[in-house]
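Colleague: I would like to see how this sequence folds:
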Amino acid sequence: MNSIKIKYFIILTFFIILSCNNEKEVNVIEKDKMAKILIEMHLSEESIDALKFDEDTLSALFSEKEKEIFEKYSVTEKEYRESYSFYFFNPQQLEEIYGELIDSLLLYQQTFKNEKIK
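Modeller: From the prediction side, this is the model:
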């Protein structure tokens, strides 16, 4: 009986090791490009949220804008989602991306305020 358990354990361990090594290769979007995509996403979301439409309409508008952004940067939604997931599980790289994102949004905000003052 013990030999069956040991064989079962060895086979199970073998399959676990194989499944861990059988990771799909993800085509990750470069950090700079990902930051630019996220900047445009945030700006689009902010401008769409300012509109006075119902939530379904706003969601549809953002979905269309999202498609335009993906086309502009020649990425698919799947590549974007997989890349975001990759960066999510690599916090140091995600922090670098969001550092660039925050800097750019702050610069945009300052520029926008300066133009309003004029």
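Colleague: can we go C-alpha only for contacts and neighbour counts from here?
Modeller: Will do.
Colleague: How many residues are close by residue 101?
Modeller: 21 (other C-alpha atoms under 10 Å).
Colleague: Just give me the longest helix of this structure.
Modeller: helix 91-117 (DSSP state H).
Colleague: How far off centre is it?
Modeller: Centroid separation for helix 91-117 versus its chain: 17 Å, with C-alpha atoms, centre = their mean, to the nearest Å.
Colleague: can you check stretch 3-19 too?
Modeller: From the chain centre to the centre of stretch 3-19 is a distance of 36 Å (C-alpha atoms, centre = their mean).
Colleague: swap in stretch 64-75?
Modeller: 13 Å.
Colleague: Run through who's touching that stretch.
Modeller: The contact list for stretch 64-75, computed with C-alpha atoms under 8 Å, 6 or more residues apart in numbering, reads 33, 37, 40-41, 44, 76-77.
Colleague: let's see this one next to it:
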Amino acid sequence: MKHTFWIILLLLAISCTGEDRPPEGVVSQEKMVSFLKEAYLAETKVKNLHLSRDSSALLFRHYELALYEKYGISEEEFTLSYNYYLQNPTQLEDINGAILDSLGVMESLLEKEGRDRPGEGNEEEEETDTGKQKRLPLDPEEMEQDPEGAMPDPEEGEQPAAEEDPEGA
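Modeller: Sure thing, here's the model as predicted:
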């Protein structure tokens, strides 16, 4: 009986020592927060373009690949990490909380600048040969900055300038 008590105490002490460390190849919480925040912003940008499902998926895939490269992780590492955090709800909750906090700060800053929420209406109109066009960030690194490239408004479509008929026919 005396040995059973010490064995149980030893097992309890072993199970309580140290943190539950992620296995090798799991992306840190900080990197996951940054990656997932940018992925969310990219998804919102693509969604607001009102493209077909196939076109949206292709464009988002472009953003996704750029994010993997930017953060120096592979799809396999991301999947391993995501699955690890799904199995560890406390850590996943910390990640989600940090993402929400970060997006809240971004929203506050954008409101101070007189802009809308991230991913909603952050485009500027630009006068071109073919009329007004919306400027949208096309690169994941531009999503949090002012856009530099112009893209036609998907709702208006690109319409050629109407030529006037000199005879009035």
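Colleague: TM between them?
Modeller: The TM-score (TM-score structural alignment, normalised by the length of structure 1) is 0.74; 93 aligned residues with a C-alpha RMSD of 1.2 Å.
Colleague: so the residue positioned nearest the centre of structure 1 is in which element?
Modeller: The centroid of structure 1 falls nearest to residue 84 when counting by C-alpha atoms, centre = their mean (2.7 Å). Here residue 84 of structure 1 sits within helix 77-88, counting by DSSP states H and E.
Colleague: so that helix matches what in structure 2?
Modeller: Residues 75-86 of structure 2 are where helix 77-88 of structure 1 lands when matched by TM-score structural alignment.
Colleague: again with stretch 27-45 of structure 1
Modeller: Mapping stretch 27-45 of structure 1 onto structure 2 (TM-score structural alignment) gives residues 25-43.
Colleague: distance of residue 29 of structure 2 from residue 99 of structure 2?
Modeller: Using C-alpha to C-alpha, to the nearest Å, residue 29 of structure 2 is found at 11 Å from residue 99 of structure 2.
Colleague: For the contacts of stretch 64-75 of structure 1, pick the one with the most neighbours.
Modeller: Sorting the contacts of stretch 64-75 of structure 1 by how many neighbours each has (other C-alpha under 10 Å) puts residue 37 first, at 21 neighbours.
Colleague: In contact with that residue, which residues?
Modeller: When contacts are counted by C-alpha under 8 Å, 6+ apart, residue 37 of structure 1 touches 69-70, 73.
Colleague: out of these, who's nearest residue 19 of structure 1?
Modeller: Of all the contacts of residue 37 of structure 1, the one sitting nearest residue 19 of structure 1 is residue 70; the distance, using C-alpha to C-alpha, is 31.7 Å.
Colleague: Could you report the neighbour count for the closest one?
Modeller: Quick note: residue 70 of structure 1 (other C-alpha under 10 Å) scores 17 neighbours.
Colleague: cool, residue 34 of structure 1 as well?
Modeller: Other residues lying near residue 34 of structure 1 total 21 when counted by other C-alpha under 10 Å.
Colleague: so of the contacts of residue 37 of structure 1, which ones are in helices?
Modeller: Of the contacts of residue 37 of structure 1, the ones assigned to helices by DSSP H are 69-70.
Colleague: from the contacts of residue 37 of structure 1, which is closest to residue 114 of structure 1?
Modeller: Using C-alpha to C-alpha, residue 69 comes nearest to residue 114 of structure 1 of the contacts of residue 37 of structure 1, at 26.6 Å.
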